[in-house]
Each structure stands twice: as C-alpha cells, then as structure tokens.
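> sequence and predicted structure, then a few things I'm wondering about:
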Amino acid sequence: MKAITQDAYGGTEMLSYTDVPMPETGQDGVLVRVRAAGVDPSVWHIMTGEPRIARLALGPRRPRERVRGWDVAGVVEAVGPRVTEFKPGDEVFGTVPGSFAEFACAPAVKFQHKPVRLGFEQAAALPISGMTALTGLRDAGRIEAGQKVLIIGAAGGVGHLAVQLAKHFGTEVTGVCSGKSAEFVKELGADHIIDYTTETLTGRYDLILDMAGIRPLPQLRSLLTGTGALVLVGGEGGGRVFGALDRMLRATLLSAFTRQRLRALLALPAPETLHTLAELASAGAVAPCITRTYPLPEAAAAIDALATGHSRGKAVILVD
C-alpha cells in the first residue's frame, strides 16, 4: 500500500510517498481503509522531533513510527477475532499511528462510529484537536455555564472547535484572532472578537484557553478573575529544546501559590473523550471547518502550510 514515510527527523524534505507493508489486525485490532486523515501540530512535532525533549518519547534518533499521520476516518476493512464493536463496512473515525496511508490499523478502543452528520473529511479533522479542546475546557478549565471565556487562537484547529464547545456549554466567548479571521470566528458563535494585530487583550475572564504559547504568564494572569483558570495548550513557541514547556512548567508550579488555577495541557487520546466528541458531533454541537484538502502524495504541502502558522480551521489529507 502507499503511505507517507519518514526515516529521519527534519522538515518535509524527509517525507517520502512510497510502498509499505499492509498492517495486520492482530487479536484486538481494526484495519481501516483510510478515506481522510487530519493534519494537526502533532504531525509536525513528530516529523521534526521538536521540541527535542519530546524525542525521549518519540525516538532518540528517528521517529519510532515510520508512517506519518494521526487522525483518521474511513471504512472498516477487517477486525481481529476479539473485536465485537465493529465489523467490515462500518464507517469509523479515531486516532491511529500512521494515518497518512491507504490503510491504517489500531486497537478497537481507538475508534468510534463516525457521526452521520459529519463527512469523512470533517470526521478526520475532529479527534486530536477536538479532544484537546474538550479536555482543556471541561477537565482542566472546569467550564461552567454563565462564565466569561477567552480563547486565544480562536481561528485555529483547536481554537475554532473550542469556540463551538464553549458556546455549547453556555458561556460568553471572546475569541482572539487576526482581523481577517474575525468573521469566521463570529460565525462559529463567538460573542466578542479581539484582533490581536491591532488591539490589546483586555477584560476579566473566568477561563482562558491559550493555544498561542507566546504571551507571558503575568499578562495572562492579569486577565483572569481572582479564582479564574488559565489552560495552556500544547508546546508551541519557545526554543527548539523545550519549546513552550518551560512556560507550562512554571505555570503548574505557580498554581500552588495562588487561588487562580494555572494548568498545562498536553492532551492524549482518551476513549471516553472521543466517545463524548462523537455524541456532541452527532447532536450538532461541534463540527470541524475544513479550509483545504490535499491528496495523499501532497501531504508534505499540507504540513508546510500548517507550519507557517495563523491557520484557519483544519486541513485534511484525502486518501481514497
């Protein structure tokens, strides 16, 4: 089968469109014929091995997983003998190492039935970014109806889903984005917009979800109420060795000495969270906005576009 592979850390010049063996289901696996695969920052981090501290988990010299990609949506091709939740022909979505390929395989617990409201493109864009947004708001942020919520990076892959979820939870949402994305964020449901290119961040908020990774902690804390929550998402920004992890660690340590709750979020795929996302998508509460699609051989172009920053919504790789 065809796949996007990588044998050493680096930029997209390290990626190849080549043949690899078909994955096997084993006892508990689900083999999926990939229809679409989402593009999110984790793909870039695994490709480059940055921040370099992440190589402790990814692999010291090269990525342990040779095929790139993570989010997936497709049709079940085969299941292992112990799998009872799915059968061939089922439409599913979820997370699997190596989704930039014609076929991908993972344990059944990594998948959910695809919401009928979503096409394959939207379903493929939802898992990692959606679980990050939901975990940041619900679990780390303890979001409650009636709160004032500030979402920094509101037009991006995680941010545009967080705006929808925050409105679903009954909050007053202020989205921070560039002026060219203001109408897009308003259409998602944001009550207020701050154009970071021309305006200063102002106001007081019960919850701040920050995807940008560049603003100093004192500035963000000044925007919080006395008992508000700040959730720092991902490892963007900072140096090549530690990225934004330094700021996230300082926030975690500082939280012990203040009534404000300062949380660092490095969301990992969780079956319960993916199940909740599927329910929310089925109810129409959240839906990814796809701004561009790429055929599988052009996956490198999709990652390059993501790396430039200031993305709007999600990009998706079309495989079938």
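Everything's here; your move.
> every contact and neighbour count from this point should use C-alpha atoms.
Fine.
> how close does the residue nearest to residue 8 when sequence neighbours are not counted get to residue 301?
Of all residues not flanking residue 8 in the chain, residue 62 sits nearest, at 4.7 Å (C-alpha to C-alpha, 6 or more residues apart in numbering). Per C-alpha to C-alpha, to the nearest Å, residue 62 is found 21 Å from residue 301.
> ok, second structure coming up, stack it against the first:
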Amino acid sequence: MKAIMQDRYGSEDVLKLQDIEKPTAGDDDVLVQVRAAGVDQGVWHLMTGLPYPVRLAGYGVRRPKFRVRGRDVAGVVEAVGKNVTGLRPGDEVYGTCDGSFAEYALSRSGRLAPKPANLTFEQAAAVPSSACAALKGLRDAGRVKAGQNVLITGAGGGVGTYAVQIAKAFGARVTGVCGTAKVDLVRSIGADDVIDYTREDFAARARGFDLILDIAGLRSLAVLRRALTPRGTLVIAGGEGGGRWLGGTQRQLQVLALSPFVRHDLRPLMSSESTEDLQVLTGLIESGKVTPVVDRTYPLDEAPDAIRHLRAGRARGKFVVTV
C-alpha cells in the first residue's frame, strides 16, 4: 500500500510517499481502509519531534517510532481483531489512529465511532481531533452554560470553527476573534459577534466574558484576564511557538501556577479523543448544530504541502488529505 512516511524528524521535506506492507489487525485492532485523513497541528509536532517532550512521550527520542504520519481518519472497516466488539467489516467510521496518511491504518475501537450519516468521508476526517478539543475545552474545562458570554480566539481555524458552533449549541452568546480574511467565515458559522484582531483589541471591550477559550494563541495571561468577568473562566488550549523545549506550553504551566492565587478560574486543556466524545459530536452534527468547515482537500502525495500550508496559517477551518 502507499503511505506518507518519514525516517527522521524534520521539516516537510522528510516526508516521502512510499510503498509499504499493508498492516494486519491484531486482537485488539481495527484495520481501516482510509478514505480521508484530517490535517492538524499535531501532525506537524510529530513530524518535527517538537517540542522535545513529544519525543519523550513515547514517539521516539532519536527518530519517529511511528513512521506513517496522520492522526484523524475516516474510512471503512476492513477487518477487526477477535477482541473487538461493536464494529465489523464494512462499517463506515471516523476517529483517530497512528498513521492515517496511508491507504490502510490500524486503530483501536475506543478511538473510533460510526461516521455521521450526513457527512462525506472528507468532512468526517476533519472532525476528530479538532472537534474533540473544542468539546473538551468548552464542556469539560470551561463548563460552558446557556446564556454565558463566550469568547473564542482563533475562531477561524480548525479547533475554532468547531468551538464557535459547539458553544452556540450549548446556548452561549459567542464572540469570535480572527484575522480579516476569516471574519465572514466566523460570522457564517453562527458567531454573534466577530472581532478582527488586526483592527481591535478584544481586551479593551467594556463588556466582560464569562468564558474565554484561547486556542493556540500567544497573548499573555494578563491580557486575556482583562477581558474576563471578575469570576470568569479562562481555558488555554495549547499554543504554538515558544521554542524547542516548551513549544507554546509555557502558558499552560503559568495557568497551573497562577490559578490558586486569583479569583479567575484558570484551566489548561489536555485534549484527547474517545468513542464517547465522537458520539456526542455525531449527535450535534446529525442534528445540524455543527458542520465541519473544510477549506481544501489534497491528494495523498501532496500531504506535505497540506502541512506546510497549515503552518503558514492559510487554513479556513480544516485541510483534508484524500486517499
């Protein structure tokens, strides 16, 4: 089968389209014939091995342990191991795995769910990691409630477009922050108000926010807290930049250190994906409350370009690789 492989850490240039052996499902595995694969920032981190703690987390210290790139997947079950229940060959599924930029990929049943009936494979592949991060940031870390004023930074990106829609589905009044090129998009997916950060500082607004979900931002905690109500909640959902060791996670560490000493509820987001959360998202999607925003699709051999364009900040919503 064909797959996007890497033998060493580095830029997109280390990725190569190669012919490799088709994987075989073990007792606890699900073998998926991949139809589409989502592109997210996590793919870049695993490709580069940055920040360095990524390598220490089991992905390989000197070279990648998992050589096929890609995490988000949508496709058809090809085979299941003897211990797998609830899925069978022929089922259309979506979720995450290790190595979705390939014609076939192995996953575990706890990382997959039936594909929403109203989505194409390309749309479904755009959901898992980004939408789960948005759901956990709002529902679990942020404990969003109906009637709250919620601010979403990075509202035009992969996680942000889901966060705007999920917050609306929970009954919040949503303000999205994005660049000029994404203002119309953020408004079109349901934001009650949109702030173009190139023209306005949201922290200067007199009206405070009950909850801020800050997605991959670089703003200081002091700036973000100025936009909160006195008892408001700030959720830091990762970050980019910050060097080879911290890689943007320094603000999450700051949140943990500062939280006991302030009235604001400061929380880092540690996201993951599960069948249960995917099923919640399926309900929102099939009810029409959440719709994936797919900016562009790339054929498998152009997956390196998809990652390159994502890092350049070009994505309005999500990029997807088709197989």
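Perfect, thanks for sending it. These numbers were taken from a predicted model, which means no experiment stands behind them.
> looking at residue 62 and residue 301 of structure 1, which is more packed in?
A count of neighbours by other C-alpha atoms under 10 Å puts residue 62 above the other of residue 62 of structure 1 and residue 301, at 18 against 14.
> helix or strand for that one, which one?
Using DSSP states H and E, residue 62 of structure 1 is not contained in any helix or strand.
> contacts only, for the residue mapped onto it from structure 2.
Matched by TM-score structural alignment, residue 62 of structure 1 corresponds to residue 63 in structure 2. Counting by C-alpha atoms under 8 Å, 6 or more residues apart in numbering, residue 63 of structure 2 touches 7, 8, 9.
> by neighbour count, which of those residues wins?
Neighbour tally across the contacts of residue 63 of structure 2 (other C-alpha under 10 Å): the maximum, 22 neighbours, falls on residue 9.
> now the helices for structure 2?
Under the criterion DSSP state H, structure 2 contains helices at 41-48, 53-54, 121-125, 128-135, 158-169, 183-188, 221-226, 243-246, 250-258, 275-286, 303-311.
> how far off centre is the second one?
Helix 53-54 of structure 2 has its average C-alpha position 18 Å from the chain's average C-alpha position, going by C-alpha atoms, centre = their mean, to the nearest Å.
> cool, and the fifth one?
Its chain's average C-alpha position is 11 Å from that of helix 158-169 of structure 2, according to C-alpha atoms, centre = their mean.
> now swap in the last one and tell me
Between the centre of helix 303-311 of structure 2 and the centre of its host chain there is 15 Å, according to C-alpha atoms, centre = their mean.
> what's it aligned against in structure 1?
The aligned range for helix 303-311 of structure 2 in structure 1 is 299-307, by TM-score structural alignment.
> mean per-residue distance, the matching stretch to structure 2?
With mean C-alpha distance after the TM-score superposition for structure 1, stretch 299-307 of structure 1 departs from structure 2 by a mean of 0.4 Å once superposed.
> which parts of the stretch 1-150 of structure 1 are strands?
With DSSP state E, counting those that start in this stretch, the ranges of strands along the stretch 1-150 of structure 1 come out as 2-6, 15-19, 29-39, 71-79, 91-95, 103-107, 111-113, 148-152.
> among these, which comes closest to residue 174 of structure 1?
Closest of these to residue 174 of structure 1 is strand 148-152, at 4.9 Å (criterion: C-alpha to C-alpha).
> so where in structure 2 does the closest one end up aligned?
On structure 2, the counterpart of strand 148-152 of structure 1 by TM-score structural alignment is residues 149-153.
> with residue 147 of structure 1 as the reference, measure out to the counterpart of residue 209 of structure 2 in structure 1.
With the correspondence set by TM-score structural alignment, residue 209 of structure 2 lines up against residue 205 in structure 1. Note on residue 205 of structure 1: its distance to residue 147 of structure 1, by C-alpha to C-alpha, is 8 Å.
> neighbour count: these two, which is higher?
Neighbour count, other C-alpha under 10 Å: between residue 205 of structure 1 and residue 147, residue 205 has more, with 24 against 17.
> how close does the more buried one get to residue 227 of structure 1?
The gap separating residue 205 of structure 1 from residue 227 of structure 1 is 10 Å, by C-alpha to C-alpha.
> same question for residue 298 of structure 1.
Plainly put, residue 298 of structure 1 is 47 Å away from residue 227 of structure 1 if you go by C-alpha to C-alpha.
> which residues touch residue 144 of structure 1?
Neighbour list for residue 144 of structure 1: 169, 170, 171 [criterion: C-alpha under 8 Å, 6+ apart].
> now render the residues you listed as JSON lines, adding distance to residue 157 of structure 1 and neighbour count.
Shown next, in JSON lines, are the contacts of residue 144 of structure 1 (distance: C-alpha to C-alpha, whole Å; neighbours: other C-alpha atoms under 10 Å):
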{"residue": "169", "distance to residue 157 of structure 1": "19", "neighbour count": "16"}
{"residue": "170", "distance to residue 157 of structure 1": "21", "neighbour count": "14"}
{"residue": "171", "distance to residue 157 of structure 1": "20", "neighbour count": "21"}
